[in-house]
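> My questions are about this predicted structure, shown below with the sequence.
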Amino acid sequence: MKPVLTIAALIFTASTALADSTCMSSAEMEASLTDWYGETPVAGQDAKDTQIWASERNGTWTLVQYLPDGNSCVLETGEDWNGDKNADEVLALLTD
């Protein structure tokens, strides 16, 4: 339950600094995004250690960084996901 509440809090606040991000095991992160937000990985990304998860139905998105130790961290979250149109904007965050 704790990870779910943590991710819920992130929906209302976004943080770009990894130090300020919520991190947990990758399996736990993916389960939370899928079960609670209906998000799935967005296809067509080249980044090795990051993944955008999004829900067309709910309009939410989450940018996740995968760490070598098996954990993942939320880098950004947002609402009003519009498919490929938003994917380019979110992927631009990776180059900042």
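Structure received.
> drop to CA atoms for contacts and neighbour counts, all remaining ones
Fine.
> tell me the contacts of the closest residue to residue 13 other than its chain neighbours?
Using Cα to Cα, 6 or more residues apart in numbering and skipping residues adjacent in sequence, the residue nearest residue 13 is residue 77, 7.6 Å away. Taking Cα atoms under 8 Å, 6 or more residues apart in numbering as the criterion, residue 77 is in contact with 10, 11, 13, 14, 60, 61, 62, 63.
> Second structure for comparison follows:
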Amino acid sequence: MTYLFRLIPLCLVLASPTQAKSPIAEILCEATPRLQEKLTRQFGAERVATGMRGPEQIMEVWSSDRGDWTMVVTYATGTSCIVAMGEDWHARTNEKSTQG
């Protein structure tokens, strides 16, 4: 019987849910000029794509020569936040179909 009481806590620990670690555990927000400075100076990134996400938000993709990429949302308030990061970025060109 005492063996059972020792086994129950072990089962509870092993059955508890785990959470995968994210490369960015928290969203990093800073003043837009400061975040842009970090991306260019510290990571060697440049802005390679932008798009509107509404009247007060711009989505930006920053990429480095190494292929690292960072997705940033810039708000009209002057704050920018890193919302995603990754690697192996490949820019696509606008290729038009030439079928006739």
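That came through fine. Treat the numbers as computed from the prediction; the structure is a model and nothing was measured.
> Quick TM-score on the pair, please.
After superposition, the two chains reach a TM-score of 0.62 (TM-score structural alignment, normalised by the length of the first structure), with 68 aligned residues with a Cα RMSD of 2.0 Å.
> how about residue 37 of the first structure, what's its partner in the second structure?
Residue 37 of the first structure maps onto residue 43 in the second structure, with residues paired by TM-score structural alignment.
> excluding its backbone neighbours, what's nearest its match?
Leaving aside its chain neighbours, residue 43 of the second structure sits nearest to residue 64 (7.1 Å; criterion: Cα to Cα, 6+ apart).
> and that neighbour, how many neighbours does it have?
Residue 64 of the second structure is flanked by 19 other residues according to other Cα atoms under 10 Å.
> Quick one: residues contacting the residue most central in space within the first structure.
By Cα atoms, centre = their mean, the mean C-alpha position of the first structure lies nearest to residue 62, the distance being 2.5 Å. With contact set as Cα under 8 Å, 6+ apart, residue 62 of the first structure has these partners: 52, 53, 54, 74, 75, 76, 77, 78.
> Now check the second structure for the residue matching the fifth one.
Which is residue 75 of the first structure. Using TM-score structural alignment, the equivalent of residue 75 of the first structure in the second structure is residue 83.
> so that match is in which element?
Here residue 83 of the second structure sits within strand 79-86, counting by DSSP states H and E.
> Following superposition onto the first structure, what is the mean distance for that strand?
Averaged over the aligned pairs, strand 79-86 of the second structure sits 0.4 Å from the first structure after superposition, using mean Cα distance after the TM-score superposition for the first structure.
> Show me how far that strand is from its chain's centre.
5 Å (Cα atoms, centre = their mean, to the nearest Å).
> Now do the contacts for the counterpart of residue 60 of the first structure in the second structure.
In the second structure, residue 60 of the first structure lines up with residue 68, judged by TM-score structural alignment. The contact partners of residue 68 of the second structure, taken as Cα under 8 Å, 6+ apart, are 85, 86, 87, 88, 89.
> hang on, the last one in a helix?
No: following the definition DSSP: H, G, I helix; E, B strand; the rest coil, residue 89 of the second structure is coil and is not counted among the residues of a helix.
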